[in-house]
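Student: Sequence and computational prediction follow.
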Amino acid sequence: MNRTHLPGILAMAAIVVASNILVQFLFGQWLTWGAFTYPFAFLVTDVMNRVYGAGPARKVVLAGFVVGVICSLIGTQIMGEFGPLVTLRIAVGSGLAFLTAQMLDVTVFSALREGKWWRAPLASTLIGSSVDTALFFSIAFSASLSWIEPANDVSWAGEVLPLLGVGPLVPLWVSLATADWMVKLGLALLALVPFRIIVGKLSVSTT
């Protein structure tokens, strides 16, 4: 790791911190504001991978993971109306989902590196985002994993309601996960524009 990688580390840290804060504020019925900031972590990872390679990209991911762990530890010590702002299940789900999804993103991107410019960032982000959503919401809210933190009552997340208010009956957390996943997919497409621009500028500056 050298000084040229520092902007990537700082960008990843800023996204993780912002997402940990904004996830506490609702946006509509199914989302939080954090859903709109966290997906840009994949943009940072993909830019680092394209410009500097898989090794530096993984180091940036690890830096983001450390920041996330610190934020979670702080959150467990801050009491809100219904208990700690960050519960053990949310901390475990967030950390495991982030590390797994981001490392998978690096692997998929590297495998598709030689294809068309958009293929690697799009495929890696779509796959990584899907894994991230599935891991986080199932670990944090699925009734089948209540043994992780028996004292934490997340029965509210298991309330059976129509999917996103209009679909088949599913637990509430499935609707939350679906809405989060849809935002990630949309932002994965939009992020191709800044990816192309940033990579172009960084590629010129490093030659």
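Tutor: Received, thanks.
Student: can we go C-alpha only for contacts and neighbour counts from here?
Tutor: Will do.
Student: neighbours of Phe98, just the number please.
Tutor: Neighbourhood size, Phe98 [other CA atoms under 10 Å]: 28.
Student: same for the helix or strand harbouring it, what does it pack against?
Tutor: Using DSSP states H and E, Phe98 maps to helix 88-111. Helices and strands touching helix 88-111, by 3 or more CA pairs under 8 Å, 6 or more residues apart in numbering; DSSP states H and E, are helix 40-52, helix 54-76, helix 119-141.
Student: try this one side by side with the last:
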Amino acid sequence: MTALDRRDFGIALAAMTVVVLSSNILVQYPFEAWGLQDYFTWGAFTYPFAFLVTELANRRFGPKGARRVVYVGFVLAVVLSVVLATPRIAIASGTAFLTAQLLDISIFSRLRDRAWWLPPFASSTISAAVDTMLFFSIAFYCGALPGTDHTISGILSAFGIPDECVALPWVTLAIADYGVKLTLSVISIIPYGAMLRFMRPLTIQRRTA
């Protein structure tokens, strides 16, 4: 990488870390305006931008470089979230983030040569559904796991991780959260398209998956 490539990679990494960390904190606070506290958290409005960062990194650096952004951002965000959020939120976020972002990269790469708007829209739409399902079920499900007598809190406690489940209406939150992600996926196509005009490919671009 040239100095310019390293600079851009650092910007992508910083953006990913800020988006995920702020979302992990804000997801603990219901959005109470207009009586919507049972449907949204503040994190619903910040986390979808993680997909925009991943897709721009994929376009700029290729899938290999985008995975580096995801892996390093994952480690930094989870470590900071353990301190600034809760261990359970950090685990839920880390599991959902890594699974969904790698899926996003894979789908985007397969569609890279199609119409410019299709890769970011299709990849974020599908991966956001996976992300939402994993995050909210792990973070806020307080009952026994299906077919067992064990709860997530009990399992964490067995590994020495203290946990007190926050009993939020996670199903309705998840549905509403996904709706926000879909909306922002459409809206983010505009800045994505605008930023493509100023992006150049990696100096030595490897597009291998």
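Tutor: Looks like it came in fine. Nothing here was measured: the structure is a model prediction, and the numbers come from that model.
Student: rewinding a little: I'd like to know which of the helices and strands packed on helix 88-111 of the first structure is closest to Ser94 of the first structure.
Tutor: Among these, helix 119-141 comes nearest to Ser94 of the first structure, with 5.6 Å by CA to CA.
Student: For that closest one, name the packing helices and strands.
Tutor: helix 40-52, helix 88-111, helix 172-190.
Student: Go through the second one and flag the buried ones.
Tutor: So that's helix 88-111 of the first structure. 88-99, 101-110 (16 or more other CA atoms under 10 Å).
Student: follow-up on the earlier one: same list, the helices and strands packed on helix 88-111 of the first structure, but as TSV with mean neighbour count and distance to Val16 of the first structure please.
Tutor: Below are those laid out as TSV (neighbours: other CA atoms under 10 Å; distance: least, CA to CA, whole Å):
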stretch	mean neighbour count	distance to Val16 of the first structure
helix 40-52	23	8
helix 54-76	19	6
helix 119-141	22	14
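Student: now those helices in a markdown table, with distance to Val193 of the first structure?
Tutor: Putting those into a markdown table (distance: least, CA to CA, whole Å) gives the following:
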| stretch | distance to Val193 of the first structure |
| --- | --- |
| helix 40-52 | 10 |
| helix 54-76 | 20 |
| helix 119-141 | 11 |
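Student: From Ala14 of the first structure, how far out is the aligned partner of Ala50 of the second structure in the first structure?
Tutor: The equivalent of Ala50 of the second structure in the first structure is Ala41 (alignment by TM-score structural alignment). Using CA to CA, to the nearest Å, we find Ala41 of the first structure at a distance of 9 Å from Ala14 of the first structure.
Student: How many residues are close by Cys169 of the second structure?
Tutor: If you look again at residue 169 of the second structure, you'll see it is Pro, not Cys. Using other CA under 10 Å, Pro169 of the second structure has 15 other residues around it.
Student: Phe141 of the first structure reaches Val154, doesn't it?
Tutor: Yes - between Phe141 of the first structure and Val154 a contact is recorded at 6.3 Å, counting by CA atoms under 8 Å.
Student: Now do the buried residues in the helix or strand containing Gly200 of the first structure.
Tutor: If you go by DSSP H and E, Gly200 of the first structure is part of helix 192-205. Neighbour-count burial for helix 192-205 of the first structure, with 16+ other CA under 10 Å as criterion, is recorded at 192, 195, 199, 202.
Student: from these, which is closest to Leu31 of the first structure?
Tutor: Proximity of the buried residues of helix 192-205 of the first structure to Leu31 of the first structure (CA to CA) peaks at Leu192, which lies at 22.9 Å.
Student: aligned partner of that closest one in the second structure?
Tutor: Applying TM-score structural alignment, one finds that Leu192 of the first structure aligns to Ile189 in the second structure.
Student: how far away is the nearest residue to the match of Ala50 of the second structure once chain neighbours are set aside from Leu43 of the first structure?
Tutor: Leaving aside its chain neighbours, Ala41 of the first structure sits nearest to Met12 (5.9 Å; criterion: CA to CA, 6 or more residues apart in numbering). Noted for Met12 of the first structure: a distance of 9 Å to Leu43 of the first structure, by CA to CA.
Student: cool, Gly115 of the first structure as well?
Tutor: For Gly115 of the first structure relative to Leu43 of the first structure (CA to CA), the value is 18 Å.
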